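Enquirer: have a look at this fold, sequence not included:
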């Protein structure tokens, strides 16, 4: 490629990027509002909780108080639980309320009681206007099994969540009504997973 041809290509690229920046700037001009979001991470793919904990770490980096309520994995010794409780307890409250997946406890009444206790703690945290983000990890599973009342959760988020508080709800099979009510919904799509090849959950990847 000659110098003149290369320069022409660079000029075309610069012009294209300048147009994109101008369009982006025009789009951003009309977006000055700030609002606490209801965020849903769902789908069969991996990454729902991981994404939620990524947002928790962002809050910590900004010095914003935040909190986690785990509805299912409370019995697990996870890396994120260790990291947050041992290093960032001043900014992030961590409440592991679940006792494991329902096929592990094999006690529906106990599962329901744990889910209800988790929801009561979640409401307390969400009502606190000093807490900027609350992660409700795997709450969608508790809702799917009927351990929590979906209408009660939706009504609380609609009527009692402070205006600037973000709430993240994770877990597969999110209810359609929750998806409709949310401000931001991401569905993780499963393309390939090592579990199907006989590889167990591993530290640093799954927990």
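Expert: That came through fine. This structure is a prediction, so every number in the text was calculated from the model and none was measured.
Enquirer: drop to CA atoms for contacts and neighbour counts, all remaining ones
Expert: Fine.
Enquirer: the longest helix belonging to the chain: how far from the chain's middle?
Expert: The longest helix of the chain (DSSP state H) is helix 3-29. Distance, stretch centre to chain centre, for helix 3-29: 35 Å (CA atoms, centre = their mean, to the nearest Å).
Enquirer: give the buried residues for it.
Expert: By 16 or more other CA atoms under 10 Å, helix 3-29 has no buried positions at all.
Enquirer: which SSE is the residue positioned nearest the centre of the chain in?
Expert: Central residue of the chain (CA atoms, centre = their mean): residue 52, 2.9 Å from the mean position. For residue 52, the host element (DSSP states H and E) is helix 48-61.
Enquirer: before we move on, the earlier item: wait, isn't the residue nearest to the centre of the chain in contact with residue 168?
Expert: Yes: the criterion here is CA atoms under 8 Å, and residue 52 meets it with residue 168 at 6.7 Å.
Enquirer: also this one, for the comparison:
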């Protein structure tokens, strides 16, 4: 790299640093966040669990509610529960497996009561509501009740919601929304889900 190119690069980086520093200076509000991870791509729950692991790594208290998950092995649950993360699991599996709407609704309501307790607990720093979006789109949970519980949580608590088709009202109230899109998926090409990668 020539001296002129190096100087130009340095000037661009200095300008960028000034812009970033100014944004950091202005971002002084501190409170818990509402994060929505949605879209039809792989990695929403994985991202949510990554944030839970990060919080635990910083000595924070975390809790996880798993909607639509069964009793099968879950690497994240196995690991994080050993580090004090409280789990509430709906344990009915996917709706196409149970094929019983009434039973699924009852299970959703039962697990939602545990979720509400977590959302009201001031000792918890972050709560992951994994696959919550399906409970709303299937009308297993009342959207207004979910929103109220999230709005009334302790100010310092962060909440992460995962799942496809997040309701517009959840997206509107969220601080951060990431939409994960699918370009390719191994399953579509006949590849089995892999332990440690997919579950």
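Expert: Perfect, thanks for sending it. Note that this is a predicted model, so its numbers are computed, not measured.
Enquirer: can you pull the TM-score for these?
Expert: For these two chains in superposition, a TM-score of 0.96 is obtained (TM-score structural alignment, normalised by the length of the second structure); 199 aligned residues with a CA RMSD of 1.2 Å.
Enquirer: rewinding a little: residue contacts, the residue nearest to the centre of the first structure?
Expert: 41, 135, 137, 168, 170 (CA atoms under 8 Å, 6 or more residues apart in numbering).
Enquirer: quick one: the strands in the first structure?
Expert: 38-42, 66-70, 92-96, 133-137, 166-170, 184-187 (DSSP state E).
Enquirer: Throw those strands into JSON lines and include distance to residue 119 of the first structure and mean neighbour count, thanks.
Expert: Below are the strands of the first structure laid out as JSON lines (distance: least, CA to CA, whole Å; neighbours: other CA atoms under 10 Å):
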{"stretch": "strand 38-42", "distance to residue 119 of the first structure": "16", "mean neighbour count": "24"}
{"stretch": "strand 66-70", "distance to residue 119 of the first structure": "8", "mean neighbour count": "25"}
{"stretch": "strand 92-96", "distance to residue 119 of the first structure": "11", "mean neighbour count": "19"}
{"stretch": "strand 133-137", "distance to residue 119 of the first structure": "9", "mean neighbour count": "26"}
{"stretch": "strand 166-170", "distance to residue 119 of the first structure": "12", "mean neighbour count": "24"}
{"stretch": "strand 184-187", "distance to residue 119 of the first structure": "21", "mean neighbour count": "16"}
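Enquirer: for residue 18 of the first structure, which of these is the nearest?
Expert: Across those, residue 18 of the first structure has its closest neighbour in strand 184-187 (29.1 Å, CA to CA).
Enquirer: gap between the closest one and the chain center?
Expert: 9 Å.
Enquirer: corresponding residues in the second structure for that strand?
Expert: On the second structure, the counterpart of strand 184-187 of the first structure by TM-score structural alignment is residues 176-179.
Enquirer: hang on, the earlier thing: okay, the contacts of residue 52 of the first structure in a markdown table with distance to residue 190 of the first structure next?
Expert: As requested, the contacts of residue 52 of the first structure are exported to a markdown table (distance: CA to CA, whole Å):
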| residue | distance to residue 190 of the first structure |
| --- | --- |
| 41 | 13 |
| 135 | 22 |
| 137 | 19 |
| 168 | 21 |
| 170 | 15 |
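Enquirer: what is the most widely separated pair among the residues you listed?
Expert: 41 and 135 (10.6 Å).
Enquirer: overlap in contacts, those two.
Expert: 52, 168, 169, 170.
Enquirer: between those residues, which is nearest residue 101 of the first structure?
Expert: residue 170 (14.6 Å).
Enquirer: next up, the contacts around that closest one.
Expert: 40, 41, 42, 48, 49, 52, 135, 136, 137, 138, 139, 140.
Enquirer: which of these sits closest to residue 181 of the first structure?
Expert: Of the contacts of residue 170 of the first structure, the one sitting nearest to residue 181 of the first structure (CA to CA) turns out to be residue 40, at 9.7 Å.
Enquirer: counterpart of that closest one over in the second structure?
Expert: In the second structure, residue 40 of the first structure lands on residue 36 (TM-score structural alignment).
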